[in-house]
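Novice: my questions are about this predicted structure, shown below with the sequence.
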Amino acid sequence: MICLGVDLGTSGLKVALLDGDDLIATASRPLRVLRPHVGWSEQDPEDWWNALVACLDELQASEPAALAATAALGLSGQMHGATLLDARGQVLRPCILWNDGRSQAQCAELEARWPALRTVTGNPAMAGFTAPKLLWVREHEPELFERTALVLLPKAYLRWRLTGEAIEEMSDASGTLWLDVGARRWSADALAACGMAMNQMPRLVEGSAPAGEVRGEWVRRWGFARPPLVAGGAGDNAAGAVAVGAVHAGDAFVSLGTSGVLWATTARFAPNPDHAVHAFCHALPDTWHQMGVLLAAASSLTWWAQVTGHDEPALLAEAESAPPSAPCWFAPYLNGERTPHNDATVRGGFAGVDAGTTRADMTRAVLEGVGYALRDARDSLAAAGTKLAEADLIGGGARSALWAQWLADILNLPLHQVAHSELGCALGAARLARMAAGEGLGVARKPQRLRSFEPRPAEAERHGARHAQWRSLYPALKALPPAR
């Protein structure tokens, strides 16, 4: 079956045209992030749509016969973004993104207004989630709040443009703080706490269920033989889970993308909000998951590459020569942090730098700092009763054998590089499209493992001691005044 997988990320949009799991072609376009103030992060939804149109135009030009045979389309997307539409369907303002920290004060307000929030949603209020963003809009942009007729997450906006239907699925909806995650339905009480109503929410479906079909004007533009079915799809991490076959309880992966994720699939709703562990619905029926989340994982290395003027492969090669116990440390809190701190205002930094510190030392510190933050997430999952035996690696950072080995040592966990990791969320979205079109859960099979990294006992012990020291960075950085 030929399907399309659309992955709307933060830094770019990718479309994969696949026959089963076999790649026919891909197209991608970069996206820009707007930062009008310190701690803010926004995108123009029209840029998402223009990127999707450009990608499908490219595929129509390069693979017209295969594109014409497309049976279904799946959507994966960056989570939590608040896309506000008025009664005519016009976007009211730039989308406030997942890594925007402006609504920290509204988080406390929301928990005070609705004491049952953590019990029903399974999560603490975090500035990255959608509900606090709407409270911020209500306070600072009241005219826009009053005109808001519909709130869509980023990939649901693309669905609305493709199909004309306002539909969302469970995994992405879990990150709004408006979903009763155990019951898999919108919570009227959660919406009321934000001064909102049920009619402002899209209809809910499971990620593997049909959720509209492509409208006629787009069928004609891209030459589809028949209108492709559009699947519910998934939030980016749930789509990644489907791509690596993490669909059964106990399955796990580590994602080193713009953000970092330590994922564990669960057979039940298993919240641990006090440790800032995310407890969300999976994109598949009757399945849930836990996540520890970092706001700046591989993007920490990208930032460091921009600062130094050296590309990432060169920095990685240089880092291998750095001594393993250099007294240089890095906290990757470039956008605040989620697990375990739930702190949108803390900022990262280097520590222990002296006149002899080299660029290689600092690069190693960046790689280790992301690893230690993931170890914090591992410990938070363990406190929630989830202990991992092994995990697959996905995301751009996962391509580095050096970083993969260091992570295995730091987490004291076997890690596996897998085939098709470059497709990631787009592959997961396409698999969900196949399910919606009638194929079963069996399409979410595990990929071939290309290389495994076993923790080295001496290195694991050394990193255990260093992690305990590294943890002192957070309270020191927290004590500094926030950036203005």
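Specialist: That came in fine, so what should we check first? Numbers count the residues shown, from 1 in each chain.

Novice: could you use CA atoms for every contact and neighbour count after this?
Specialist: Will do.

Novice: what about the helices in the stretch 101-250 of the chain?
Specialist: Counting by DSSP state H, counting those that start in this stretch, one finds helices in the stretch 101-250 of the chain at the ranges 104-113, 117-121, 130-140, 142-147, 154-163, 170-173, 188-193, 216-222, 236-243.

Novice: helix/strand/coil for residue 326?
Specialist: Classification of residue 326 using DSSP: H, G, I helix; E, B strand; the rest coil returns coil.

Novice: related to what we said a few turns ago, okay, the helices of the stretch 101-250 of the chain in TSV with distance to residue 404 and mean neighbour count next?
Specialist: Formatted as TSV, these follow (distance: least, C-alpha to C-alpha, whole Å; neighbours: other C-alpha atoms under 10 Å):
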stretch	distance to residue 404	mean neighbour count
helix 104-113	33	17
helix 117-121	33	21
helix 130-140	32	21
helix 142-147	45	14
helix 154-163	30	23
helix 170-173	27	30
helix 188-193	40	18
helix 216-222	40	14
helix 236-243	18	29
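
Novice: let's bring in a second one:
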Amino acid sequence: MLTIGIDLGTSGIKAVLMEDATRAVAQAVRPVAVSIPQVGWSEQDPDLWVGAVWACLDDLAEAQPDAMAAVAGIGLSGQMLAALVLGPDLRPLRPAMLWNDQRAIAECAELLAAVPDIGSRTNGTPDPGITAPKLLWLARHEPAVMARARMLLLTKDYVRLALTGEVASEATDAGGTQLLDCRSGQWDAGLCAAIGWDPEHLPPLITSWGAAGGLRPALARRWGLRPGTPVAAGAGDNMGSTLGAGGARPGDAVVTVGTSAVACLVDAAFHPGPEVAILTSAHAAPECFLSMGVVMAATAALDWTARIAGTTVADLAARAEAFANTGRIAEAPLFLPCLNGIRTPTNRPGATGQMTGLHPGVDAAMLAYATMEGVALQIESCIMAQQAVGVAVGDVVAVGGGTRSPLWMRLLASALDRPVALPEGADFAGPGGAARLAIAAATGSTDALYIKPPTRAVIDPDPMLAAHLAARKERFQALVRRA
């Protein structure tokens, strides 16, 4: 079955024409600009999302007109936690405040004081990246905007509105607003009251795999698709990528090593962990939750190291690999890669990175190794925190740009002391998850949600690396506690 999976990333949009949600027939990518009006602010014009999706679908239609005519459904996954307020005409009143916008720190403390048990009712402890504190900030600093606001939508939901004309959301993405009771999967009037938001100004909720409208006839003609082609409600990006990597049953673990790193553990029950800054929301598969431990800088940390070393990431990764093979790991510095704060396990948005153990012999290769090691150890810290609140960990799959480094994957397997599988088509995990939801929306069956991609490699723990990590873990954990 042919479907289209659309993944709405922070810096770009990817649309993939997929066969049976596993094989990419064609793909199109468009960048999306991020605006930074002030340090710590991060915004996007929502119509840039729509324009980029339209351009991607134009490309697919030009490249594969016959296949487009056979498309059975469209699915979406997208960046989470945005604050996008619409007026009565369902048009944006201002740019969307993104997941990495940090301006609402004071509002987090205010919200926690107003609702002390919010962390055990919603997806986690208030954080400036989450939607509700942003809405409090807007109420305080842009009251004229909030007086006109009549709807809150999330990234993929706004694009789906443009595709179908229908307003809707679903629990995976809605869980990131802190206006949803995650255990019940329903909007919570008390949480809305705490931030002064009218529950009538929230979209209706359906399942992630349900059809949330059909494609508008004019758009269907533009792209050679069937009018009314079902568009699935979709999922937040972490849930979509987890689904696309084969994580749909309790115990499945998918670690994304991208700009940030997220340990996504599929759970049969709601195990909140606000005290260790775990995010927990509904998963995009029936009767499951997704526990998420977050490392704020992963490949972004290696990008930073490459900049200060004056070289490319590829060159630096090769140097780190060569250094690791010398057996001199004990000479490397120790790096806590929290360049833009720590979420799991200490929830300190203001924390900064730390490099310790510097000496005259430290070179770029050692700094690169320390960066990769620090990210691997911080991912382990996330998973340890998740296990401590009752989340089970089974087979581990890794996706994301960091999986291109053999050393990084050996470090991850050695830190976790368990094999790490690398699936085929890892670059399509997000669109692949969206495509699975599209099949479900088109057929009315959830069977497609449990498709697992083939495995291209399994990385076993490296005894030499494991021994070195065991000697360095306590020092690393001390850095985390002090950050």
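Specialist: Received, thanks. From a predicted model like this one, the values you see are computed outputs, not experimental measurements.

Novice: related to what we said a few turns ago, closest one to residue 281 of structure 1 among the helices of the stretch 101-250 of structure 1?
Specialist: Residue 281 of structure 1 lies closest to helix 170-173 among the helices of the stretch 101-250 of structure 1, at 4.8 Å (C-alpha to C-alpha).

Novice: mean shift of that closest one relative to structure 2?
Specialist: Mean deviation of helix 170-173 of structure 1 relative to structure 2 after superposition (mean C-alpha distance after the TM-score superposition for structure 1): 0.9 Å.

Novice: and that helix, what other elements does it pack with?
Specialist: Here helix 170-173 of structure 1 is seen to pack against strand 234-235, strand 278-281 when contacts are counted using 3 or more C-alpha pairs under 8 Å, 6 or more residues apart in numbering; DSSP states H and E.

Novice: would you turn those into TSV with mean neighbour count and distance to residue 228 of structure 1?
Specialist: Listed next are these as TSV, based on neighbours: other C-alpha atoms under 10 Å; distance: least, C-alpha to C-alpha, whole Å:
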stretch	mean neighbour count	distance to residue 228 of structure 1
strand 234-235	34	18
strand 278-281	29	26
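
Novice: among those strands, which is nearest residue 346 of structure 1?
Specialist: Among these, the nearest to residue 346 of structure 1 by C-alpha to C-alpha is strand 278-281 (19.5 Å).

Novice: centre of the chain to the closest one, how far?
Specialist: On the basis of C-alpha atoms, centre = their mean, to the nearest Å, strand 278-281 of structure 1 sits 12 Å off its chain's mean C-alpha point.

Novice: out of the helices of the stretch 101-250 of structure 1, which gets nearest to residue 1 of structure 1?
Specialist: Comparing the helices of the stretch 101-250 of structure 1 by C-alpha to C-alpha, helix 236-243 comes nearest, at 16.4 Å.

Novice: average offset between the helix or strand following the closest one and structure 2?
Specialist: Downstream of helix 236-243 of structure 1, the first helix or strand assigned by DSSP states H and E is strand 252-256. After superposition onto structure 2, strand 252-256 of structure 1 sits on average 0.9 Å from its aligned residues (mean C-alpha distance after the TM-score superposition for structure 1).

Novice: and the following helix or strand past strand 252-256 of structure 1, how far from structure 2 on average?
Specialist: Following strand 252-256 of structure 1 in sequence order, the next helix or strand is strand 260-266 (DSSP H and E). Comparison of strand 260-266 of structure 1 with structure 2 after fitting gives an average deviation of 1.0 Å (mean C-alpha distance after the TM-score superposition for structure 1).

Novice: give me the contact list for strand 260-266 of structure 1.
Specialist: 237, 246-255, 282, 287-298, 374, 377-378, 386, 388 (C-alpha atoms under 8 Å, 6 or more residues apart in numbering).

Novice: now that strand and strand 252-256, what's the angle there?
Specialist: Taking axes from the mean of the first three to the mean of the last three C-alpha atoms, to 10 degrees, one finds strand 260-266 of structure 1 and strand 252-256 inclined to each other by 160 degrees.

Novice: how far does strand 260-266 of structure 1 sit from the chain's center?
Specialist: Remark: strand 260-266 of structure 1 is offset 11 Å from the chain centroid, using C-alpha atoms, centre = their mean.

Novice: related to what we said a few turns ago, got the helices and strands packed on helix 170-173 of structure 1 as a markdown table, with distance to residue 131 of structure 1 columns?
Specialist: Converted to a markdown table, those look like this (distance: least, C-alpha to C-alpha, whole Å):
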| stretch | distance to residue 131 of structure 1 |
| --- | --- |
| strand 234-235 | 16 |
| strand 278-281 | 15 |
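
Novice: before we move on, back to that, for residue 23 of structure 1, which of the helices of the stretch 101-250 of structure 1 is the nearest?
Specialist: Closest of these to residue 23 of structure 1 is helix 236-243, at 13.3 Å (criterion: C-alpha to C-alpha).

Novice: average distance between the closest one and structure 2?
Specialist: Once fitted to structure 2, helix 236-243 of structure 1 is off its aligned match by 1.0 Å on average (mean C-alpha distance after the TM-score superposition for structure 1).

Novice: for residue 128 of structure 1, find the nearest of the helices and strands packed on helix 170-173 of structure 1.
Specialist: Evaluated over these, closeness to residue 128 of structure 1 peaks at strand 278-281, with 12.0 Å, by C-alpha to C-alpha.

Novice: ok, longest helix in structure 2?
Specialist: The longest helix of structure 2 (DSSP state H) is helix 364-388.

Novice: in structure 1, what residues pair with that helix?
Specialist: Under TM-score structural alignment, the match for helix 364-388 of structure 2 in structure 1 covers residues 359-383.

Novice: quick one: distance of the matching stretch to the chain centre.
Specialist: Averaging C-alpha positions (C-alpha atoms, centre = their mean) puts stretch 359-383 of structure 1 18 Å from its chain's average.

Novice: can you mark which positions in it are buried?
Specialist: 360-381 (16 or more other C-alpha atoms under 10 Å).

Novice: check contacts around the equivalent of residue 336 of structure 1 over in structure 2.
Specialist: Mapped onto structure 2 by TM-score structural alignment, residue 336 of structure 1 lines up with residue 341. Applying C-alpha under 8 Å, 6+ apart to residue 341 of structure 2 gives the contacts 296, 347, 348, 349, 350, 351, 352, 353.

Novice: would you confirm that residue 269 of structure 2 contacts residue 291?
Specialist: No: applying C-alpha atoms under 8 Å as the test, residue 269 of structure 2 and residue 291 come out as separate, 9.8 Å apart.

Novice: between those two, point out the one with more neighbours.
Specialist: Using other C-alpha atoms under 10 Å as the criterion, residue 269 of structure 2 and residue 291 rank with residue 291 on top: 31 against 16.
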